[in-house]
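[1] okay, sequence plus prediction incoming.
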Amino acid sequence: MTLVTKIYRFALLGILFFCGVKAQQIGLMEYLSDPFEMEYVMELVRQHLVLVGSSMLMATVIGLGAGILLTRDRMKKHTATVMYILSLGQTIPSLAVIAISLSFLGIGTKPAIFALTIYSILPIARNTLAGIQAVPPGITDAARGIGLTPFQILLAVELPNAASVILTGFRIALVINVGSAPLGFLVGAGGLGDLIFTGIDMMMPVKLLAGAIPTTLLALVGDYACELLGRMVIPKGLRLQNS
């Protein structure tokens, strides 16, 4: 475990401890001890996870597919154009993306999932492209020399060697997605934004934190889950090389 990782984890423990103390001071624990309120919060967490899971699934398919296609010889000339189009999703404010999607998808989960998908594609596509491009040409030439097809080279050589970079992009997209999902409340998509914006409107810090703290915890859990996923999908030799 590197020094940076130790500092990162120590900082996370410090943040969690501080949040726990503040939660006790303002009465958040008492609020959540009410079984009816706790059931309501868990339902909002479920809605939040549906928004994040659905949008991340679509963003991963689109981003990974786009990144792979742009590394193929026939598509390389279109790389700059496609990446510019994908980057437009993050140059537009998230509220504007939701408002635009609301105009043709209506109220509910659809515009929220659409906006979150748009916001999450770029990191995955960009890191997929960068990761495959960073694979040493000698490795792919050797694979081609032993008779592997382009598809076999992609699966057996390029993706495993680029897995660390691709997973970093997925990790960034996931954290952005979890943090942006509360805005779905503005279009009737539910989620933890219900508590956050209700707490702001009614000037009730308890409700605000009842939505903000679970959102933060979901982002931290997602980040840690990506780290565990990396240990499973990235070959051990490549992990040791990267460290």
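    Yes, it's here. Keep in mind that this is a model prediction, so the values were computed, not measured.
[2] all contacts plus neighbour counts: C-alpha atoms, from now on.
    Noted.
[3] check which element follows whatever helix or strand Ile132 lives in along the chain.
    When elements are assigned from DSSP states H and E, Ile132 belongs to helix 109-133. Next in sequence after helix 109-133, counting helices and strands by DSSP H and E, comes helix 137-145.
[4] other SSEs contacting the next helix-or-strand element following that next one?
    As assigned by DSSP H and E, the chain's next helix or strand after helix 137-145 is helix 150-153. Helices and strands touching helix 150-153, by 3 or more C-alpha pairs under 8 Å, 6 or more residues apart in numbering; DSSP states H and E, are helix 137-145.
[5] and the comparison structure, right after this:
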Amino acid sequence: MWIFDPANWTPGSQSPLPIQDRLGEHLLYTFIAVLIAAAIALPLGFYIGHTGKGRQFVISFTGAMRALPTIGVLVFLTMVLGYSLVGTTANFLGTMIALVLLAIPSILAGAYSGLESVDRQTIDASRASGMTEMQILTRVEIPLSLPLIIGGLRAGVLQVIATVTIASYVGLGGLGRIISSGIGLNDYDEILGGAILVTILALLVDGVFALIQRLTATPGVGGAVETGRTRLRRRASGPLATVGTPIHEGNGP
């Protein structure tokens, strides 16, 4: 199989090889794009989730952003930036902006929906105990909503990993360069190998984020709520089934 051919992993191989170099570029582009997107989306999502302001706007905004054709945005930005910047710099900036725009909606949605999922009674109790709004946000809301916040990051990262392949269309690296090279050479083994590498990378990253979500979940929060409700139902229904004996009208002592 093409992936397991040692020649494709050997340093000094012709473009677009070796594989490890393209893999490193793919991860680098993903990391930069997600880092910038998180720096923009997380504070905004925390503000909206904590205050409740601008929620409808964000829902509309994220829906519109998801509909943007990433490759169209990439080509447009590359052309615009190319008038004032050197080719490689313009290509890199255009790619990063396109990927950041792709990642923001998922991260933003995860941040504000995570904070909105926190029980209002818990927040009111924290406020009544004298905690400031910043303390409530950092010590109560964010810790309790971490699984959903990480879920938003998880979705954003996976979208970026899958889309970084288009960077090869503007002359950058990444695993997409292997795919585009295979298309140009009509080498179906190389095309399939590049696609499998992207898939494996996405699955591995997804597994890591799934593990982080599990580890950051607050133990017993969901179970405690359900147990409390069950107990209330039992307390409400139990006495009704056991109090006294039926009284039948018209029966004497």
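    All right, it came through fine. Owing to the predicted nature of the structure, the values given are computational and were not obtained by experimental measurement.
[6] overall similarity of the pair, as a TM-score.
    Remark: TM-score between the superposed chains equals 0.80 [TM-score structural alignment, normalised by the length of the first structure]; 215 aligned residues with a C-alpha RMSD of 2.3 Å.
[7] list the helices and strands the helix holding Ile132 of the first structure packs on?
    With contacts taken as 3+ C-alpha pairs under 8 Å, 6+ apart, helix 109-133 of the first structure sits against helix 35-69, helix 79-91, helix 94-105, helix 159-180.
[8] dump these to a markdown table, plus distance to Arg144 of the first structure and mean neighbour count.
    Formatted as a markdown table, those follow (distance: least, C-alpha to C-alpha, whole Å; neighbours: other C-alpha atoms under 10 Å):
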| stretch | distance to Arg144 of the first structure | mean neighbour count |
| --- | --- | --- |
| helix 35-69 | 18 | 19 |
| helix 79-91 | 24 | 14 |
| helix 94-105 | 44 | 16 |
| helix 159-180 | 15 | 21 |
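[9] hmm, back to that, residues in the second structure matched by the helix holding Ile132 of the first structure, start to end?
    Helix 109-133 of the first structure lines up with residues 92-116 of the second structure when matched by TM-score structural alignment.
[10] what do you get for stretch 177-188 of the first structure?
    Taking TM-score structural alignment, stretch 177-188 of the first structure hits residues 160-171 over in the second structure.
[11] now do stretch 199-213 of the first structure
    Using TM-score structural alignment, stretch 199-213 of the first structure pairs with 182-196 in the second structure.
[12] what's in contact with that stretch?
    For stretch 182-196 of the second structure, contacts defined as C-alpha atoms under 8 Å, 6 or more residues apart in numbering pick out Met1, Trp2, Ile3, Leu175, Gly176, Ile178, Ile179, Ser180, Ser181.
[13] distance from that stretch to the middle of the chain?
    Computed by C-alpha atoms, centre = their mean, to the nearest Å, the chain-centroid distance of stretch 182-196 of the second structure equals 29 Å.
[14] in it, which residues are buried?
    The neighbour-count check on stretch 182-196 of the second structure (16 or more other C-alpha atoms under 10 Å) flags Gly182, Glu190, Ile191, Leu192, Gly193, Gly194, Ala195 as buried.
[15] between those residues, which is nearest Thr122 of the second structure?
    Within these, proximity to Thr122 of the second structure (C-alpha to C-alpha) peaks at Ala195, which comes in at 46.6 Å.
[16] so which strand or helix has that closest one?
    Here Ala195 of the second structure, judged by DSSP H and E, is contained in helix 188-216.
[17] mind giving me the packing neighbours of the next helix or strand after that helix?
    Once the chain leaves helix 188-216 of the second structure, the next helix or strand it forms, by DSSP H and E, is helix 221-242. Contacting helix 221-242 of the second structure under the criterion 3+ C-alpha pairs under 8 Å, 6+ apart is no other helix or strand.
[18] after superposing, tell me the mean distance of stretch 169-176 of the first structure to the second structure.
    When the second structure is overlaid, stretch 169-176 of the first structure sits 1.1 Å from its aligned residues on average, using mean C-alpha distance after the TM-score superposition for the first structure.
[19] I'd like the helices and strands packed on helix 109-133 of the first structure laid out as a markdown table, including distance to Thr216 of the first structure.
    Formatted as a markdown table, these follow (distance: least, C-alpha to C-alpha, whole Å):
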| stretch | distance to Thr216 of the first structure |
| --- | --- |
| helix 35-69 | 12 |
| helix 79-91 | 21 |
| helix 94-105 | 18 |
| helix 159-180 | 8 |
